[in-house]
Structure formats: structure tokens, C-alpha cells
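In: One predicted model, sequence on top.
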Amino acid sequence: MIWFLILLAAASGVLAYFAGSALARRRASVTGVATAHSRPEQHGYYALIWVAVPALAVTLLAGVFSGPLAHNLLVAGAPEAVMALEPFRREAFFNDARLVGAGQAAFQVWPGLLGDALVTEAARSARISQTLTWGGVAATILAVLMGGLFAWTQIRPTLRARNRVEGWIGGLLFACSAVAILTTVGIVFSLLWDSLRFFQAVPVTEFLFGLQWSPQIAIRADQVGSTGAFGAVPLFAGTFLIMLIAMIVAAPVGLFSAIYLSEYASPVSRGIVKPVLEVLAGVPTVVYGFFAALTVGPAFREFFNGIGALLVGGPLDGLGQYLLLVQNQMALVAGAVMGIMLIPFVSSLSDDIINAVPQSLRDGSYAMGATKSETVKRVLLPAALPGIAGALLLAMSRAIGETMIVTMAAGLAANLTLNPLDTVTTVTVQIVTLLTGDQEFDSPKTLAAFGLGLTLFLVTLMLNVVAQRIVQTYREQYD
């Protein structure tokens, strides 16, 4: 029904556009074209808006409220035998009644009186659905007629149709902006609400400065390994360790690739290398995770185990014994593969930013006798620094929020370490772990995910503020 109403509203809007344009031309020909404020097409758009927007509003309301209304009407007239059922079985009965009324098979067989009631309620459900469908069609047609009648009374040569259409467009753009802002506000408030519930059970100081992360809470007094410790320092240490490794890989490789593509590569080389490099941005992160777990991890383990075997028995026997114990999952593997994933972000954005530097700066540098490398180092990079900082910030945000690569390549152990050869975990991985499966949203274990999310949000916000200040400082210098 919804799609039919949308098509009805769209078709009515198209007809209103042509009718409104024709009406504007006819009325302008009577009074004189010179007196018309707007073009006939603007009058057509004005009629389209007043016909299509109310019809789409009715369609939206029908889509939102038709289901609950049909359910309430079905429940209101249900027989006593159905209402005496348990809530779960009663909802299952009504669902089967809707399926049978729509011509489908029920999920289960209802015995005795319930079987007879199912047939009766299915027929009543079909009638309710049909009534609501025709009611929605009638309401949409009524909205179309009322909107069209209003537009017909308003269209005249002196109507400022262009201004009013522009006002509608401005209102639409404002609504889209408001949606983005309200979504952000909603995210913040949802995080704040559940985070406050979490911090009522766990002190903030313990969460921010605690050195042990074990969110499992013991159900019995003799249960072992469920201490309920919520110190998040190991999670933040693992997150920033992997991010640092990833940026060590992505920042220089991506930036140097951008410099080569922008200043040194021929048009043919650029046309080949740039699309191939950007293919990396379209690879799913789970594929990177497989690559890290099945290829990079074993290769790194064999490499470090081989070095350890060479050191055993010598002056560095302790280091050799440690390297022999290195496993596939480690922070270095996750960070290195994540850095490969981030190269296209840094490279593509930096390339566009460097190309946006005015050619006059290059020409002035060459006129002073500077070489190409000196021009890049002393002119282009300082001028493009604000944009490059933004590209690096985007890559950092992507690294902080990455989950699949860390889960498959770095492990789940919350170790407080800065050793890249140890297994670590990150904030995002723990959020997914805490919210996976059936959870009780009254326990500190589940609410800890919101505390982690709020803290990560604040850290990312601080990074954005610092980067914005850097951008503003250098932009004033080079604008």
C-alpha cells in the first residue's frame, strides 16, 4: 500500500507541475506577460509542491500508524478465548490471523475453539487491512485535491512563485541539516544517559585510571575469574598503540604516494597508479582481517621466531626465548594491516589537496631557482598543511573506530602493554563484545559499553578540536 501511495503522490505532483505551468501561461496571456513576476515553470514547481508534499505527508503517516492501528482494532474485537491466552501466545495468534487474512499459511495449528476463532479473526483482519488501505488512498487523494485547489487559487501573474519555491528548497535544506544535528544530539544524549547509569555503579576514577579490565561479574560467590573490574586503561593503551602503528605505516606511505602522483608522475602513470591505489579503499575490513590473520600474522610469527632461534644460547638468550613465544595475534599485525587499509585515505585526500595549491606558488618557486624537491618541501607542503592535517585526522578516526581487523589479528586480551608483539584489544572491540547476544541493560557489564563509547567520543572530539585549531592557524598564514 505504501508504495502505491508514493506512486500516486509522485504522479499527482507531475500532473500538477504541467497543469500549474499551463495555468500560469494562460493567466499571464490575459493580463500581459510583462506583469508576471515568475516564469511559468516556477508556478509549476509551486503547484507540484502543494500537491506532492501533503500527499507524501499522508503517506508517511499511513506507513507509520497503519500497522499499530490495525493491530489495536484487531485486539479490540478479539473473542474471550483469545484474550485469555498468555501474552506471548496471544501475539502469536494475532500474527497468524494477519498471515491467514493476507492469504498466507499460519505458523502453527490452533486447536479447538482457537482454530475457529483464527478463521474469524483472519477474515476480520483482512477487512481491517482493506479498510485502512482504501482509507489511505482516499486520504491521499483528498490531500492532492486540497493542495491542487489551493495552488489553483494562488497561481496568478503577480504571485512570487520563484521566491516561495526557493523558500521551500531552503526549508528542505534546513530540515536535512537539522536531521544531522538532531542525530548527533540524540547520540550524545543516549550515550550520556546510559553512561550516567554505568558511572552510578562504577566510579569514574576506577574506570578512567583502573589497570584491570574484566567486566564479567560473578553470579555465585564461589565463581572464579569474574571479578567485575572496569579499569579501561588497558583498552585505551591498546587502541592508541594500534592506531600509532597504523599511522606510522599509512602517513609516510600515503603522503609520499600523494606527492609522487601530484608532482612527479606522468599523466599515464597517474591514470594507472591512482585508481589501483584507491581500490584498497573499497576492500571490506573483514577481508583485511582475513589477510592479517592468515598471511601477515603467520609471516610475522615465523620472522620473529627465526630471530629468536638465532639469539637463543647467546648474550640475548632472554630476548630469544621471548621471540620464540610470539604468536600470530599481536598489535603489530593489526596495526600494519590497518595502516595498509588507511593508505588510500591519506593518499587520495593529500593528492587532491596538493593539486589545489595555486600553480603560481610553484612557478614563483621555480623562478627563484628552487628544484622540484625543494618546491615540494618548502612551498607545497606548508601551503597544503591544513588539508593534510585533515586527511591524517580522518585516517586516525578510522583507525580508532576499526573493529574487525583488531578482532582477527590482535586478539581479545586486555593487556596493559606498549609492546607491539603482545596481544591487545581496543575500545571498539570490547563494545562489540559487551553488546553481542542477549544482554541485560541493567548490569554494569552491559552499561560499560556506553561508558567506553562516551569516552571514545570525547577523545575523538578533542582530536577534532586540536586539528581545527591547527588548520585555522596555518590557513590564516597561506590564504
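Out: Sure, I can see it.
In: contacts, neighbours, all on C-alpha from now
Out: OK.
In: got the residue ranges for the strands in the stretch 101-250 of the chain?
Out: Assigned by DSSP state E, counting those that start in this stretch, the strands in the stretch 101-250 of the chain fall at 213-217, 227-230.
In: so what does the first one touch, helix or strand wise?
Out: In terms of contacts (3 or more Cα pairs under 8 Å, 6 or more residues apart in numbering; DSSP states H and E), strand 213-217 is packed against strand 227-230, helix 233-259, helix 444-478.
In: Taking their axis directions, it and helix 444-478 sit at what angle?
Out: Strand 213-217 runs at 150 degrees relative to helix 444-478, counting by axes from the mean of the first three to the mean of the last three Cα atoms, to 10 degrees.
In: Deepest in the core, which of the helices and strands packed on strand 213-217 is it.
Out: Mean neighbours per residue, mean count of other Cα atoms under 10 Å, is largest over the helices and strands packed on strand 213-217 for helix 233-259, with a mean of 22.
In: Comparison target below:
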Amino acid sequence: MSVAAIGLLVLGLGLIAWVTARARAAAFAGIGGDTKERPHSRPSQHGWYVALWTVLPAALFLVAWQNISGNLVYAQVLASPEAAGLPGFGLQRSTILNEAYALATGASTTAFNREAFALAPAYARALSFYNWIGFTVAMLVAFAAGAWAFSRLSPQFRARTRVERVMMAILLLASLIAILTTLGIVLSLLFESLRFFAMVSPIEFLFGTSWSPQMAIRADQAGSSGAFGAIPLFWGTIFIGAIIAMIVAIPLGLMSAIYLTQYAKPRVRAWLKPILEILAGVPTVVYGYFAALTVAPAIRDLGLSLGIRSSTESALAAGLVMGIMIIPFVSSMADDSIAAVPQAMRDGSLAMGATTSETIKRVLVPAALPGVVGGVLLAVSRAIGETMIVVMAAGLAANLTLNPFDSVTTVTTQIVQLLTGDQEFNSPKTLAAFALGLVLFLVTLALNIVALRVVKKYREAYE
């Protein structure tokens, strides 16, 4: 019996505990009983109290048991007669054990090593033995904790307070997990970046104009020291994500929001708004295919027809498709901001003789501007973190150019390139990815903080 199956049985036992405790508490409340004493908590709260005591201790045991039982199974398998012929410590030994485990659990029906077939029955016996131990102990813990909680039920028992404290603890734990995860990301980036800056000058990294992180094998090879000037990467990120993409996304997103809120009929809006927001749910790799197979060749042919030197992969192709991708981010924020402007302001402007377009230009957009600006900044932070579209349509060349028909690269693309394949984490080439990630993290964090501050500072509260 697997741990997942045991978990489902524990949840079923918790459901039974909830129903039983609720029925017992209903008798306290006089539903099916003759007592006149007013209970402190509702029957459902008594039910949740017993259910939580039934499920949580058993769930904690299963989490701990899943980590402990693996070592016990491994030790029992190695002590079995079938493991006598295993080779010593090494890759072959690990491969045989992994294949035997896959055969025992049914994850695979074939194995490359014949020894795995002989070892699979020992793995199956060990897994079954310790799973049954886990099942027995989990059921005993769930039943004992549930019975103890059930014995405490009484009209005076403060089940509501206990349940609320448990839920508060769970919510606090979820918040701490999110905070600690963010802290772990920042610290991992920071420590590895400090290792990189111990090898490469921060001045060279932040202000250098040559990016060639390839490290030669021998000292006499050309470019053996590498070049880590990240200015071309920063410029490519800004050029594609903050300039070209925004030139596409801001006008189209804002105008679509104005049309949907001011001109479209309710039936048309009910259809167009979900269709527009579908763009936000399309996987970025699909946008990348569209950019590489459709937009990039068309941009190249356009440039050649105009007599402009053009590349098959260009900043313009990636920026246009990226702008289309983030239209829903701009449109949704602008839509909500414009719709939040009171109807009295619209009516007052129209009553003064202003046309609909004048009302939009002079009343609605200025009133909704904080939300629009916040949406634009959030869209920029989304655009500069995009990877797949740039990888497939903009190329990998670190060029410092103003020509949108040239191939450029971005920070995220280079992070993918630097961390692809087997890498040594002691070389500046690999550690450069963490330094780039730290810069990107700080930039996107700053953009999000600015967006929130703009919305908070300039937001007007309407009655």
C-alpha cells in the first residue's frame, strides 16, 4: 500500500470523525437532544476540531515516515541474499538499485542490468513490509488522536477557538513558506554572484561592452580569460522588452480597454474580453514558434526589400510578438481602472457638452492613469523576464545595436545558455548566470515596487 493510498484512508477517517463529532455536538445544541444549555461552538466547528486532530498528526507521521522508510527499505534490500552479488560503490551499483526499484513499483517492466530482475523481489518485499508498518501506525495515530479529541467534546468546550487557532497557524505557515522561499532565492543568487564578482570585476560586468563568456581549455587559446561585459545583454533586454514590446502593447492594450469599457455593447464585451485574455494563457513556446516561423521571416523580407541589412533572427520580430503577448496585462489593468471611474464623472462631462472621445481623453484616462501606469510597469517586468520568444526569434548574438533588424540577445537567454548542459560551478562562465539573474531580479523587483507606489500614491478614492 503506497503512502498516497494511506493518505486517502486518513482523509476518509477524518471525514468519518467530522460527521461523528458533528452529530455528537448537534445533540448538545438540542438538535436531537433535550439539553437546554447553550453550547459555545456550532456543531460543524466541533466536527472540524475532531477531524483536524484525526488527520494532522497522522499526516505529519506520514511525511516523516516517507523520509525514514526509504533508508530502511534500502538497508533491508542490501541485507537480502539477492544483493550479495552487487558491485561495490559506484554508478553501476546505483543504476542496478534504481532499475530494481522501478521494477518493484511497476514504473518499468524492463531493465538494462540483469541483476535488477533478481533484486526486484527483495525491493518489493521491503516496500510492502514498511508500507504496512506505516499504514498500521498512521491508522493508530489517527484513531487515537481522534478519539482523544472526541472525548473532549462538551457544551462548554471552545471548539471554535481551537479550530481558528489551527487555521491561523496553517495560514501563518503558508506565509512563512512564501517568505522563506523568496529569501532562499535571494540568498542563493547573492552568494553565487559574490563568487562570480570575486573572479570578475563588477565594473567590468556592469559597464563592459563585450560579452564572450566562453572559457578556453588551454591558456594559449584566444579569449582564454573570457569577456563578461553585460551592457549588450542589458541593452538587448531593454530594446526588446521595454521599447519594442511596449510600443506594441501600450497603444493596443489601452485602446482595447477604452473600446471594451466605453463603446462595446454588453454582449460584445462579454465575448471580446475573454477572447483577449486568452492571449495571456497561451504558452510562451507557442509564441516563440509563431515568431520564429511566421514573423521573423516576414521581418527579414521587409528589411531586405527596404535595402536594410536584416538577420533571420531579429529584435523586431521578438519584440512584436512579445508585445502581443503582454497586451492582456496592459488591457486588463486599464480596463479595471477605467471601469472604476464613477459614472457621475462621465455623465457630468457629457452634460457639459463634451463628446464621448473628449470625455475619454480629458476625464476618464486622467482619472484612471495610476492604474494604467501600474499595469504598464507590471507588463514591462513581465516582458524583460521572457525567455522562449527571445531564444527562438531574437538570436544569441550579444550585439550593441540600434538596428531592430539585427540579431540581439537578452539576459534571460544568456542565463539559459550558460546553465545548459554539464557545467562546473567554479568557473566564471557558469557563475555569470547567477550574476545576471541577480541583476534581473533587482530590476523586476524595482519595477514592481514602483508600480505599486504609483498606484498607491496617485490613486483617487471616489465615493
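Out: Thanks, I have the structure now. For clarity, every value in this text was computed on a predicted model and none was experimentally measured.
In: What residues of stretch 269-280 of structure 1 count as buried?
Out: 270, 274, 277, 280 (16 or more other Cα atoms under 10 Å).
In: Nearest spatial neighbour of the third one, chain-adjacent residues omitted?
Out: Counting by Cα to Cα, 6 or more residues apart in numbering, Pro344 is the residue found nearest to Leu277 of structure 1 once chain neighbours are left out, at 6.1 Å.
In: Show me what Val3 of structure 2 lines up with in structure 1.
Out: In structure 1, the residue paired with Val3 of structure 2 according to TM-score structural alignment is Ile2.
In: so that match sits right up against Gly63, yeah?
Out: Yes - Ile2 of structure 1 is within contact range of Gly63, at 6.2 Å (criterion: Cα atoms under 8 Å).
In: which position in structure 1 aligns with Ile185 of structure 2?
Out: Ile185 of structure 2 maps onto Ile187 in structure 1, by TM-score structural alignment.
In: Tell me, how many residues neighbour its match?
Out: 13 (other Cα atoms under 10 Å).
In: Now do it against Leu452 of structure 1, distance only.
Out: Taking Cα to Cα, to the nearest Å as the measure, Ile187 of structure 1 falls 14 Å from Leu452 of structure 1.
In: do the same with Arg27 of structure 1
Out: Arg27 of structure 1 is 65 Å from Leu452 of structure 1, by Cα to Cα.
In: Switch the helices and strands packed on strand 213-217 of structure 1 over to CSV, and while doing so, append distance to Pro203 of structure 1 to every line.
Out: Shown next, in CSV, are these (distance: least, Cα to Cα, whole Å):
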stretch, distance to Pro203 of structure 1
strand 227-230, 9
helix 233-259, 14
helix 444-478, 11
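In: Out of those, flag the one nearest Thr31 of structure 1.
Out: Nearest to Thr31 of structure 1 among those is helix 444-478 (55.6 Å), distances taken as Cα to Cα.
In: Quick check: the closest one compared with structure 2, mean distance?
Out: Helix 444-478 of structure 1 differs from its equivalent in structure 2 by a mean of 1.7 Å after superposition (mean Cα distance after the TM-score superposition for structure 1).
In: Enumerate every residue touching Pro428 of structure 2.
Out: 196, 199-200, 213 (Cα atoms under 8 Å, 6 or more residues apart in numbering).
In: quick check, nearest of these to Asn448 of structure 2?
Out: Nearest to Asn448 of structure 2 among the contacts of Pro428 of structure 2, with distances taken as Cα to Cα, is Phe196, at 26.6 Å.
In: do you know which of the helices and strands packed on strand 213-217 of structure 1 lies nearest Ala414 of structure 1?
Out: helix 233-259 (5.6 Å).
In: Work out the gap between that closest one and the centre of the chain.
Out: 22 Å (Cα atoms, centre = their mean, to the nearest Å).
In: just stretch 313-331 of structure 2 next, same as before
Out: Going by Cα atoms, centre = their mean, where stretch 313-331 of structure 2 is centred and where its chain is centred differ by 21 Å.
In: how long is it end to end?
Out: 28 Å.
In: Could you tell me where that stretch falls in structure 1?
Out: Going by TM-score structural alignment, stretch 313-331 of structure 2 lines up with residues 329-347 of structure 1.
In: Any buried residues in the matching stretch, and which?
Out: 329-347.
In: If any of the contacts of Pro428 of structure 2 are buried, give me the ChimeraX selection for them.
Out: To isolate the buried subset of the contacts of Pro428 of structure 2 in ChimeraX, counting by 16+ other Cα under 10 Å, use the following:
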select :196,200,213
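In: can you list contacts of stretch 256-271 of structure 2?
Out: By Cα under 8 Å, 6+ apart, the residues outside stretch 256-271 of structure 2 that reach it are 272-273, 331-332, 334-335, 338-339, 360.
In: same thing with stretch 350-368 of structure 1?
Out: With Cα under 8 Å, 6+ apart as the test, stretch 350-368 of structure 1 has contacts from 254-255, 258-259, 261-262, 372, 375, 379-381, 383-384, 387-388, 391.
In: of all those residues, which comes closest to Trp168 of structure 1?
Out: Relative to Trp168 of structure 1, and with distances defined as Cα to Cα, the nearest of these is Gly387, at 34.5 Å.
In: aligned partner of the closest one in structure 2?
Out: Per TM-score structural alignment, Gly387 of structure 1 is aligned with Gly371.
In: Its match: neighbouring residues, count only.
Out: 27.
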